[in-house]
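*Asks:* Just the structure for this:
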Amino acid sequence: MYKQARPHQKRRKRSGAEVREEGLAAARRLLLDRGPAAVTLANIGEEIGMSHANVIHHFGSAAGLQSSLMGSMVADLTTALDDVVDLLQTDTAAPRTIADRVFDAFGKGGAGQLAAWIVLSGDVGQLDPVRKAVRELVDALIARSQQEAAPERVRALVMMMAVCAFGDAVIGPHLRAMLDQGDDAMRDLVAHILPLFLVPSGLFPPPEPA
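*Replies:* The predicted model follows:
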């Protein structure tokens, strides 16, 4: 059967900054939709209507493209965690709000897939900027609790939230389907457990009985 060719589209001239921005946006979509193996120069070129050679010109190599994508997504994750810190400092964050922000950062923002990719690639140095954001989140929770006994509980809490959000982003949809759970099941669980870590410190009121 004859396949009709796509109509020719006139390509507009783009600045280097625009090409990099469009390329990184396309790379993020490919990572989230098709996984790390799809983040190639050829696929990026196809997505943004540019030749393979031109993509190389702007990113240098596949490794350069992937490193730029990692840096961009890590920056988004640290910003999302900073937003949680801001909420805590203004006393407007309820447990579910905190859970939603952290889970959104790992899920909708793609940080879960990114973290898995970074760890499996061995390039864990890319995660260094997250360290500061995580520590600031711990400090904000401790400051809000104003209790000497809080630090150990808070660090355990942040670890629990991060691991749960990461796992939910990477394999959550499949596990939830196996267990007949709704899309928000893990968020609901974390929001319910969160006060239990910190009730003695007065950070949040105890959860209401189910």
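*Asks:* When you work out contacts or count neighbours from here on, use the C-alpha atoms and nothing else.
*Replies:* Fine.
*Asks:* wouldn't Val85 be in contact with Lys132 here?
*Replies:* No - look at Val85 against Lys132 with CA atoms under 8 Å: they stay out of range, at 11.8 Å.
*Asks:* So for those two, which sits in the more crowded spot?
*Replies:* When Val85 and Lys132 are compared for neighbours, Val85 comes out ahead with 22 against 14, by other CA atoms under 10 Å.
*Asks:* which SS class is Arg14?
*Replies:* At Arg14 the chain is in coil, as set by DSSP: H, G, I helix; E, B strand; the rest coil.
*Asks:* Tell me how many other residues crowd it.
*Replies:* Using other CA under 10 Å, Arg14 has 10 other residues around it.
*Asks:* Distance check, it against Ile118.
*Replies:* To Ile118, Arg14 is 30 Å away according to CA to CA, to the nearest Å.
*Asks:* Regarding Arg96, which helix or strand does it belong to?
*Replies:* Using DSSP states H and E, Arg96 maps to helix 95-106.
*Asks:* what do you get for Glu148?
*Replies:* Assigning secondary structure by DSSP H and E places Glu148 outside every helix and strand.
*Asks:* please give me the structure for this one as well, since I'd like to look at both together:
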Amino acid sequence: MSATPRKRLTPEESRDAALAAARELLLESGPQAVTLKAVAARIGRTHANLLHHFGSAAGLQKALAARLAEVVTEKIGAAVLRARAKDPQDHDPREVVDMTFDAFGREGAGALASWMILNGNEDALDPILEAIHDLVDKIAEGHDDAGGTVHEETLQLTLMALGDSMLGGPMARALGLPRDKAREMAAAQLRSSMAQP
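*Replies:* The predicted structure is shown next:
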């Protein structure tokens, strides 16, 4: 019996398949599972093939971080622009808070970022930081942000979401608070900031 030949993929298709598999592994088993060997096995490619595309496991993680950041900031940016199109009285920043917290929690960006830092791969965070910076610049465009309010709010929201992704559940339980208390606090802070002239 002959083996079924593998479908030839373009370099871009191969890279996309690898990143999709890496994301699945991240969500299923955590950042430590995002290895070249595991991703290659998942997509039926060789370790050498992935080395060609990413150079190393750190390169794969950096590319995954860039992909996550791109998808997440696009969603958050769209939510902010939708909110701006509404009457400020009708806008609740909770949608943006939820998207940010979900990006770091359910989407795995917090676990991946923490893993990269703990492994000394801080450079791999650059795509996340650049994507957030670009998003903030886009959000601040055409608005008076002389006091850096948008930058400060973004810093606060990002750090709260990152912290919540790592310790939110255990801390809320330990303090006898609802699991989404940090989200409520972040939304309240943004509402208060929006209410100030």
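*Asks:* What does the superposition give as a TM-score?
*Replies:* Aligned and superposed, the two chains score 0.76 in TM-score terms (TM-score structural alignment, normalised by the length of the second structure); 188 aligned residues with a CA RMSD of 3.0 Å.
*Asks:* Where do the helices of the second structure begin and end?
*Replies:* Secondary structure of the second structure (DSSP state H): helices located at 11-29, 36-43, 47-54, 57-85, 94-104, 109-118, 126-140, 149-163, 169-175, 181-195.
*Asks:* between those helices, which one is nearest to Thr4 of the second structure?
*Replies:* Among the helices of the second structure, the nearest to Thr4 of the second structure by CA to CA is helix 36-43 (14.4 Å).
*Asks:* matching residues in the first structure for that closest one?
*Replies:* Aligned by TM-score structural alignment, helix 36-43 of the second structure corresponds to residues 41-48 of the first structure.
*Asks:* I'd assumed Asn121 was in contact with Ala58 of the second structure.
*Replies:* Yes - using CA under 8 Å, Ala58 of the second structure is in contact with Asn121, at 6.9 Å.
*Asks:* The two: who's more crowded?
*Replies:* Ala58 (20 against 16).
*Asks:* That one -> the first structure?
*Replies:* Looks like Ala58 of the second structure aligns to Ala63 there (TM-score structural alignment).
*Asks:* what's near enough to touch the residue most central in space within the first structure?
*Replies:* The centre of the first structure sits closest to Ala111, judged by CA atoms, centre = their mean, with a distance of 2.4 Å. Ala111 of the first structure makes contact with 73-74, 77, 105, 166, according to CA atoms under 8 Å, 6 or more residues apart in numbering.
*Asks:* now do Trp117 of the first structure
*Replies:* Contacts here follow CA under 8 Å, 6+ apart; on that basis Trp117 of the first structure touches Pro36.
*Asks:* State the distance from Ala18 of the second structure to Asn49 of the second structure.
*Replies:* 10 Å.
*Asks:* and the two? which has more neighbours close in?
*Replies:* More neighbours surround Ala18 than the other of Ala18 of the second structure and Asn49, with 27 against 15 (other CA under 10 Å).
*Asks:* and the nearest residue in space to that one that is not next to it in sequence, how many neighbours?
*Replies:* Ranked by CA to CA, 6 or more residues apart in numbering and with sequence neighbours excluded, the top spatial neighbour of Ala18 of the second structure is Val39, at 6.2 Å. Per other CA under 10 Å, the neighbour tally for Val39 of the second structure reads 26.
*Asks:* Val39 of the second structure reaches Ala20, doesn't it?
*Replies:* No - in terms of CA under 8 Å, Val39 of the second structure does not count as a neighbour of Ala20; the distance is 9.1 Å.
*Asks:* Ile23 of the second structure matches what in the first structure?
*Replies:* That one is not Ile; residue 23 of the second structure is Arg. Per TM-score structural alignment, the equivalent position to Arg23 of the second structure in the first structure is Arg28.
*Asks:* OK, contacts around that match?
*Replies:* Contacts of Arg28 of the first structure (CA under 8 Å, 6+ apart): 69, 110.
*Asks:* For it, give its distance to Met70 of the first structure.
*Replies:* To Met70 of the first structure, Arg28 of the first structure is 9 Å away according to CA to CA.
*Asks:* Count the residues that sit near the aligned residue in the first structure for Ala186 of the second structure.
*Replies:* Aligned by TM-score structural alignment, Ala186 of the second structure pairs with Val190 of the first structure. When neighbours are counted by other CA under 10 Å, Val190 of the first structure registers 22.
*Asks:* Hmm, Arg101 and Val190 of the first structure touching each other?
*Replies:* No - judged on CA under 8 Å, Val190 of the first structure makes no contact with Arg101 at a distance of 12.0 Å.
*Asks:* what's the counterpart of Val80 of the second structure in the first structure in contact with, if anything?
*Replies:* When the first structure is aligned by TM-score structural alignment, Val80 of the second structure is paired with Val85. Contact analysis of Val85 of the first structure by CA under 8 Å, 6+ apart lists 136-137, 140-141.
*Asks:* Right, I'll call it a day here.
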